[in-house]
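Student: Sequence first, then the predicted structure, then my questions.
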Amino acid sequence: MVHGIKGLMYDISKLNIHATLQEVNRALFPDMKVVVTVSRRRLARLMSQVDMFDEGSNRTTDFRHHSQWLLLTTGDDLKQLNITQLENVAAILTDKLTYHNCEAKLTASWLLTLRHHHQTSLFTAVSDCGASYKEACIFPNTAYGYNGRQVVVSILGTPFYVYKDIVNGTATFTGYCMDILEAIGRKLNFSFHVTEPADMTWGFIENRKWNGLVGQLHRREVDMVASDLTVHEGRAKVLDYIFPMIKTDALVILYKEPTGTEKSFFLLTRPLSPIVNVVYLSVVLILPVIMLLLESVKPNSGNRQKTRKASRVRRCLGIGWDIVGSLFKQESLYEH
């Protein structure tokens, strides 16, 4: 690590390229920036292996999108390269550099970038980026997300989240999860192919192996799952969840539509058991009397006795109203 920048240095001529690329992916993913300076013969071999590496890695690497390659080479060497998968490759042509007093002098077309167009890939000169060459200028494909890559998405139909319709033998999917998936695809510029698990299950351990949607992800048969998959600790060990799936400030109130027109004061007592109703009625009748008796044993005299007597009655009514009001979720009108 130099000046806070993490880096690796390899002598490709002495190492296994496959093992080296795996190590680079583990150490630097998802921001893999690689500078290559090798002989003409090794450059063609190296870039060919890197270009096809993701296809044999069973979705454990992504050099195609998450790596940026800067090649120090010559114009003749570039003609031997056949790169079809890597999105971000640039080249500094050393034969276009001249030196004067140990300082490099730039000539025309010294910096090239790889551009994909239909079925062809060509190195073209980087346009003038001003005084400083920014990443988006050297690697223009970084401005286009996943550049229309197709990913494999597994889905399991469930009400509201995913609806499955079969028309003329062709399955189509709609619903909330599909809306989110299409929005992400537009934002990150990728397309997707939808599939379903063969056993049509969500995913649990069977014979020490995950099945269903979780099994497809664990075996890396698909890139992602778009469904209302329940989060729990076991699944979190073999897949990554997106949090939060749903975030809203809306308040939804559900209620049961009345089935009859019966109106009665005793409807509120029906949810309670008979013993609860008896206890509640006893408290309503007995507690105010007890409070009244407790108030009456206090010594009183003169005009204050009449006032206190009226106050006790008011207090007794207030206590009774409080008890009744607790059933109807209302506050008492009396001060206490």
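Tutor: Structure's in. What do you need? No experiment lies behind these values; they were computed from the predicted model shown.
Student: C-alpha only now, for contacts and for neighbours.
Tutor: Noted.
Student: residue ranges of the strands in the stretch 101-250 of the chain, please?
Tutor: For the stretch 101-250 of the chain, strands defined by DSSP state E, counting those that start in this stretch occupy the ranges 103-106, 111-117, 120-125, 149-154, 163-167, 170-174, 190-195, 205-206, 209-210, 224-225.
Student: Please tabulate those in CSV, including the columns distance to residue 74.
Tutor: As requested, the strands of the stretch 101-250 of the chain are exported to CSV (distance: least, CA to CA, whole Å):
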stretch, distance to residue 74
strand 103-106, 14
strand 111-117, 11
strand 120-125, 12
strand 149-154, 30
strand 163-167, 55
strand 170-174, 51
strand 190-195, 34
strand 205-206, 55
strand 209-210, 51
strand 224-225, 41
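Student: For residue 56, find the nearest of those strands.
Tutor: Minimum separation from residue 56 across those (CA to CA) falls at strand 149-154, 15.8 Å.
Student: Show me the contact partners of the closest one.
Tutor: 189-197, 213, 216, 222-226 (CA atoms under 8 Å, 6 or more residues apart in numbering).
Student: Tell me which residues of it come out buried.
Tutor: Neighbour counts over strand 149-154 (16 or more other CA atoms under 10 Å) mark 153, 154 as buried.
Student: Ok, stretch 6-22 next?
Tutor: Buried-residue list, stretch 6-22, by 16+ other CA under 10 Å: 17, 21.
Student: same question, stretch 197-205
Tutor: So for stretch 197-205, counting by 16+ other CA under 10 Å, buried means 197, 202, 203, 204.
Student: Show me which of the contacts of strand 149-154 is closest to residue 173.
Tutor: Set against residue 173, the nearest of those by CA to CA is residue 194 (8.5 Å).
Student: ok, and residue 320, which helix or strand is that part of?
Tutor: Residue 320 is part of helix 303-328 when elements are defined by DSSP states H and E.
Student: want to compare, so here's the second one:
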Amino acid sequence: MASFCPRSYLVFGMFCFWMNTISCIDLSFMTFEPCEFDGTRANNSSCCMESVLRNLCLVQRLDNWDNVAILYDTSNSQKMVNTFLSHCADVKTTLFDVTDMTSILIRSMLLTLYGMKSDGARIILMPGTQTLQILKIVNDLDINSNRTTNYRTNSKWIILCHEKVKTSFAKLTFNLVNVLIMGCFNGKFEIYTILQNAAFKLTCWENEIDVTSCKTDHFFPSFRYRLNGRHILIGTIESTSYFDLEVNDHNKTVYSGMVVQLAEMIAQTLNFTFSFVQPHDCKWGLEVNGVWEGMIGQLVRQEVDLVIADLAATSDRMEVVDFIFPAYLIQNIGLLYQNWEQPESNWSKVFSPLHAYVYYCVLGAIIAVGIIIVLFDRRSSNEASINPISPSYVVYIIFSLVGLVLLRDNKFWPKKESVRILVAFFWIFCVVLSAAYVGNLTAKLAETKENKAFNSLGELVKLEDWKWGSSDELTQEIIRKDTSPVVQELWEGMVRFNQSDPSVLLLDPSYHLDRLILKNDKYAYIVFDAKYFAYNQKECLFELFNDGLGSLNVAMAVTKDSYLKSDLERVMLELSKTGLLEKLEEDHYTDNRPLSCQTTVKSKRIVRMSDMTGTVLVSAIGLGVALVVLVLEMIIKYVVKGNNIIKIL
């Protein structure tokens, strides 16, 4: 018995199957009974080609082959093709006559077949003299196509056999895994398939004529294993948090970071192995003089199958590669800086909860209400003449109103109802004002952060003693192209600084970070993923400004029309639905600063005059009601006085 399994991948040609590490099937034993085919039935044999073709139609229907490519040899298979078409008229077929085809034409034909359907090629190989040559070419097509095809696992083949095998396959290297062999062997109709590198005779049908009792998984059991252990080259670049490598004590390279976690999750789902390849120029990828550099260049030149890195999906890059969505991270452009503003003193915090105008308003209200009380809170003119307005009485009224503002009980009780109403509404005004003051004062005293040097890009660009810079070409390009006025001012500032200080555009992230930490100047570093840098400092070194400069999707990328695209999109969608992508993002943005830095209290906005509109309105209503009552009291007083005069007369 001959043994010829040169690789761990099992394939078959025509009607031969073999498996790794075991002896292969004896080719001389597996033969097709020589039959004279007359279009309907094979003579001198219990196995008829009509039965083979009928079951061929059943297989393609059970497996939903709505588009089939038939490769045939005119000299040997024309009659079989015609019979198949008559039995399977409902199937859309594309015929390829491979008679006398050269290797170049066969390769071109196979590439055409691969692009016929997005879910993979479906091919029937009729017996002929070109069978062996076609199998030789398709075995190496994925390698020769430079990672643009995936015939090994993303195609399905049915190979028909009807003649005695005379050619040895010992020197062939087979890679196809989804292949079904149909024919009559030793007088019996049989079907063979493979599973996990072992050849199996398909015995799912109830009898040896009909396969309708079989399921699709019986025909191509390896199809469920996705990429079936294919080795994938993943382009990436060493970058903090995303991809780190180090050599351990056993002289073994150990990888870590978000890229590694994501690659392992996808590889487990799609069943492939992988290795990382970093670009020689250690760049992400920009177009320079018509040539793409970095990881994008790797994809364009088809040096890798996939890129997983902190790679932003820009419109320029989308023209030459395909990005996989949903993205696994949304990365903001932000600013890092050290705060040079002095902290607010505790003394100033006592007065800061209210705006100065509010204090002026309170003082004015006390004076106005005090005057009204002093002038009108006397019962009669006789009382007024006996007890004229004295300085001590005025002071008493003023201090009583201040006591109301401070919510103190000072036993002040007006004599007239109108003035009582006025004081009641003034009391409501004082309660609201005191509540706002106490709330803001509590927040102010609890704050531990310093005042920020600036709260917007507009404030930054107006600070004459500040500079800012960036270490990334893409960041600089995005800022340069941004049309918003404030970002344009930001870019113009960088250009102006660069004339006297070229370091602001130096392509070295470590320099900019060191400048933030060590240099004694006011400097802001514009960088992608500023939040990560801020969250991973041992001290409370950096302030973070993360608004106004935009964000980009960080996503995986593949070559245009890659065989991986549809599978990767499906996997990323599932990872998003299950929350695994969100978990990756949470791990990436873990706040590793001391707790004193993590307890950030947002600055409380002081109470302004516009905030007191409602309170002032209530006070105005109170004053109006008090005046009305006062008028009524005066009218009643004069009416009663007139009646008394009439009685006396």
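Tutor: That came through fine. No experiment lies behind these values; they were computed from the predicted model shown.
Student: related to what we said a few turns ago, same for the helix holding residue 320 of the first structure, what does it pack against?
Tutor: Contact partners of helix 303-328 of the first structure among helices and strands, from 3 or more CA pairs under 8 Å, 6 or more residues apart in numbering; DSSP states H and E: helix 274-296.
Student: what's in contact with the helix it packs on?
Tutor: 269, 312, 313, 316, 317, 319, 320, 323, 324.
Student: I'd like to check the angle between it and helix 303-328, please.
Tutor: For helix 274-296 of the first structure against helix 303-328, the angle between stretch directions is 170 degrees (axes from the mean of the first three to the mean of the last three CA atoms, to 10 degrees).
Student: Pull the distance from helix 274-296 of the first structure to the chain's centre.
Tutor: Remark: helix 274-296 of the first structure is offset 57 Å from the chain centroid, using CA atoms, centre = their mean, to the nearest Å.
Student: Buried residues, it. List them.
Tutor: So, applying 16+ other CA under 10 Å, buried residues of helix 274-296 of the first structure: 284, 288, 289, 292, 295.
Student: Equivalent analysis for stretch 488-496 of the second structure, please.
Tutor: 489, 490, 491, 493, 494, 495.
Student: which one in the first structure is aligned with the first one?
Tutor: Mapped onto the first structure by TM-score structural alignment, residue 489 of the second structure lines up with nothing.
Student: Tell me how far residue 489 of the second structure lies from residue 362 of the second structure.
Tutor: 43 Å (CA to CA, to the nearest Å).
Student: Same check on residue 326 of the second structure?
Tutor: 57 Å.
Student: sorry, back to before: for the contacts of strand 149-154 of the first structure, pick the one with the most neighbours.
Tutor: Taking other CA atoms under 10 Å as the neighbour criterion, residue 213 ranks highest of these with 28 neighbours.
Student: Next, the contact list for that residue, please.
Tutor: Counting by CA under 8 Å, 6+ apart, residue 213 of the first structure has contacts 154, 155, 156, 196, 197, 200, 201, 202, 203, 225.
Student: Distance to residue 32 of the first structure for those - can I get that in CSV?
Tutor: Formatted as CSV, the contacts of residue 213 of the first structure follow (distance: CA to CA, whole Å):
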residue, distance to residue 32 of the first structure
154, 28
155, 31
156, 34
196, 33
197, 33
200, 37
201, 37
202, 34
203, 33
225, 26
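Student: circling back: helices - which of the buried residues of stretch 488-496 of the second structure land there?
Tutor: 489, 490, 491, 493, 494, 495 (DSSP state H).
Student: does the second one really touch residue 461, like I thought?
Tutor: Read it as residue 490 of the second structure. Yes - Residue 490 of the second structure is within contact range of residue 461, at 6.2 Å (criterion: CA atoms under 8 Å).
Student: circling back to that earlier point, and which of the ones in helices among the buried residues of stretch 488-496 of the second structure is nearest residue 164 of the second structure?
Tutor: Each of these was scored against residue 164 of the second structure by CA to CA, and residue 491 proved nearest at 76.4 Å.
Student: Which residues are in contact with that closest one?
Tutor: For residue 491 of the second structure, the contact set (CA under 8 Å, 6+ apart) comprises 479, 480.
Student: What distance do you get for it to residue 479 of the second structure?
Tutor: Taking CA to CA, one finds residue 491 of the second structure at 6 Å from residue 479 of the second structure.
Student: from the buried residues of stretch 197-205 of the first structure, which single one is nearest residue 17 of the first structure?
Tutor: Residue 17 of the first structure lies nearest to residue 197 out of these, by CA to CA, at 35.2 Å.
Student: which residue lines up with the closest one in the second structure?
Tutor: By TM-score structural alignment, residue 197 of the first structure lines up with residue 279.
Student: Quick check: its match touching residue 292?
Tutor: No - if you go by CA under 8 Å, residue 279 of the second structure and residue 292 don't touch, sitting 11.6 Å apart.
Student: Give me the neighbour count for residue 301 of the first structure.
Tutor: 8.
Student: now residue 330 of the first structure
Tutor: 12.
Student: Wait, a helix at it?
Tutor: No - applying DSSP: H, G, I helix; E, B strand; the rest coil, one finds residue 330 of the first structure to be coil, outside a helix.
Student: got a list of what it touches?
Tutor: Taking CA under 8 Å, 6+ apart, we find residue 330 of the first structure in contact with no residue.
Student: what sits against residue 122 of the second structure?
Tutor: With CA under 8 Å, 6+ apart, residue 122 of the second structure has these contacts: 65, 67, 68, 69, 155, 156, 157.
Student: Alignment lookup: residue 304 of the second structure to the first structure.
Tutor: Aligned partner of residue 304 of the second structure by TM-score structural alignment: residue 222.
Student: just checking, that match touches residue 214?
Tutor: No - under the criterion of CA under 8 Å, residue 222 of the first structure makes no contact with residue 214, lying 10.0 Å away.
Student: Which of the contacts of residue 122 of the second structure fall within strands?
Tutor: 67, 68, 69, 155, 156, 157 (DSSP state E).
Student: How much space separates the first one from residue 419 of the second structure?
Tutor: What it means is residue 67 of the second structure. 95 Å.
Student: and which of the ones in strands among the contacts of residue 122 of the second structure is nearest to residue 261 of the second structure?
Tutor: residue 155 (29.4 Å).
Student: ok, how many other residues are close to the closest one?
Tutor: Applying other CA under 10 Å, I find that residue 155 of the second structure has 21 neighbouring residues.
Student: residues in contact with it?
Tutor: 114, 120, 121, 122, 123, 178.
Student: now do 10 Å
Tutor: 113-114, 117, 119-123, 149, 176-179, 223 (CA atoms under 10 Å, 6 or more residues apart in numbering).
Student: any idea how far the aligned partner of it in the first structure is from residue 22 of the first structure?
Tutor: Matched by TM-score structural alignment, residue 155 of the second structure corresponds to residue 67 in the first structure. To residue 22 of the first structure, residue 67 of the first structure is 13 Å away according to CA to CA.
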